[in-house]
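Undergrad: Below are the sequence and a predicted model; questions follow.
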Amino acid sequence: MTGGHRLGPLAEIPVGEGRAYTVGGERIAVFHLRTGELRAVSAVCPHAGGPLADGQIDDEIVICPLHQHTYDLTTGCSRSGQKDLRVYATEVTADGHVVVRVP
C-alpha cells in the first residue's frame, strides 16, 4: 500500500476487538473482525468523543461505549443519526503488520 503507515503486528489486535492509534495527528480505530478482515475508522465518536476502539463490534457495526450510537464499519455511516465517521484503507503486510493509509 503506497503511502501507508505501519501500526504494528496484527497479533496485537485480538479477533473481535479494536485498538486506537494516532497517525499523522489523527486518531484511528482499527478493528480485527471475526472474519479475519480489518476495518479502520475515526477513533472518536462525533456525538460526545467516545472511544470507538473500546466499542462492541460485529462484522458490520461498532457501538460507541458511551451512548450506544452505531456506525457502519465499512462505510463509516452513522446508523443512529450522528455525523458519519471517516474510513481508512487497511492491509496486512507479508510479515503480519497492519498498515493504514491516511489521506
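TA: Cool, the structure landed.
Undergrad: contacts, neighbours, all on C-alpha from now
TA: Fine.
Undergrad: where along this protein do the strands fall?
TA: 4-9, 17-23, 26-32, 38-42, 56-57, 61-63, 70-72, 87-92, 97-101 (DSSP state E).
Undergrad: With distance to Gly49 and mean neighbour count added, can I get those strands in a markdown table?
TA: Output for the strands of the chain, formatted as a markdown table (distance: least, Cα to Cα, whole Å; neighbours: other Cα atoms under 10 Å):
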| stretch | distance to Gly49 | mean neighbour count |
| --- | --- | --- |
| strand 4-9 | 22 | 15 |
| strand 17-23 | 13 | 18 |
| strand 26-32 | 11 | 22 |
| strand 38-42 | 11 | 24 |
| strand 56-57 | 16 | 20 |
| strand 61-63 | 13 | 22 |
| strand 70-72 | 13 | 24 |
| strand 87-92 | 17 | 18 |
| strand 97-101 | 22 | 20 |
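Undergrad: Okay, one more to line up with it:
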Amino acid sequence: MNWIEIGELSDIPLRGARCVKTPQGKIAVFRTAENDVFAIEDHCPHRGGPLSQGIVHGRAVTCPLHNWVISLETGRALGADEGEVRTIPVRNEDGKLFIALESLMLAAAE
C-alpha cells in the first residue's frame, strides 16, 4: 500500500475530526476519546452531510444534518438507517498519521 502522511494525531482534538482533501474526494479522519483513529468518506450516505462536522461518540459519528449514526469501524449506518460510506485504512506511527492512498484509487475505479 502507498501510505501518505496527513498530519499528527495532536492535530485532531479528542472526539473530533479533521478533513483531508484527496483527488478522490474529502476524507474525514476521526480521533476517539480512547485515541483510536479512523478514516471514512466525509459525506453521510443519507443526504451527503459533512461527517467531519458531526459528533463523535464511542466508535461512531452522528451526522450534523439529520442525526444519522455512522460506524467509524465499518462505515455503515447504525440503527434503523441503511447505507454506508467507504472506510480508508489509517495508520498511527508514533503520533504521525497516514492514510492508504491505494485504497482510495481502487475504490474510485469501482
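TA: Cool, got the structure. Since this is a predicted model, take the numbers as computed values, not measurements.
Undergrad: Overlay them and tell me the TM-score.
TA: Superposed pair, TM-score by TM-score structural alignment, normalised by the length of the first structure: 0.89. Supporting alignment: 101 aligned residues with a Cα RMSD of 1.4 Å.
Undergrad: follow-up on the earlier one: I'd like to know which of the strands of the first structure is closest to Gly81 of the first structure.
TA: Gly81 of the first structure sits nearest to strand 70-72 of all the strands of the first structure, at 8.9 Å, using Cα to Cα.
Undergrad: what does the closest one rub up against?
TA: Outside strand 70-72 of the first structure, the residues that touch it by Cα atoms under 8 Å, 6 or more residues apart in numbering are Glu60, Ile61, Val62, Ile63, Cys64, Cys77, Ser78, Arg79, Ser80, Asp84, Leu85.
Undergrad: one more time with 6 Å
TA: Strand 70-72 of the first structure has contacts (Cα atoms under 6 Å, 6 or more residues apart in numbering) with Glu60, Ile61, Val62, Ile63, Cys77, Ser78, Arg79, Ser80.
Undergrad: which among those residues gets closest to Pro9 of the first structure?
TA: Val62 (21.9 Å).
Undergrad: which residues touch the closest one?
TA: Val62 of the first structure neighbours (Cα under 6 Å, 6+ apart): Gly55, Gln56, Thr70, Tyr71.
Undergrad: Out of the strands of the first structure, the one nearest Gly50 of the first structure is which?
TA: Nearest to Gly50 of the first structure, of the strands of the first structure and by Cα to Cα, is strand 61-63 at 10.0 Å.
Undergrad: Give me the mean deviation of that closest one from the second structure.
TA: Following superposition, strand 61-63 of the first structure is found to deviate from the second structure by 0.7 Å on average (mean Cα distance after the TM-score superposition for the first structure).
Undergrad: so that strand matches what in the second structure?
TA: Mapping strand 61-63 of the first structure onto the second structure (TM-score structural alignment) gives residues 60-62.
Undergrad: Off-centre distance for the matching stretch?
TA: Distance, stretch centre to chain centre, for stretch 60-62 of the second structure: 10 Å (Cα atoms, centre = their mean, to the nearest Å).
Undergrad: Repeat that for stretch 20-40 of the first structure.
TA: Computed by Cα atoms, centre = their mean, the separation of stretch 20-40 of the first structure from the middle of its chain amounts to 3 Å.
Undergrad: try stretch 85-102 of the first structure
TA: That offset, for stretch 85-102 of the first structure, works out to 10 Å (Cα atoms, centre = their mean).
Undergrad: what does that stretch contact?
TA: Stretch 85-102 of the first structure is contacted by residues Gly4, His5, Arg6, Leu7, Gly8, Pro9, Leu10, Ala40, Val41, Ser42, Gly76 when judged by Cα under 6 Å, 6+ apart.
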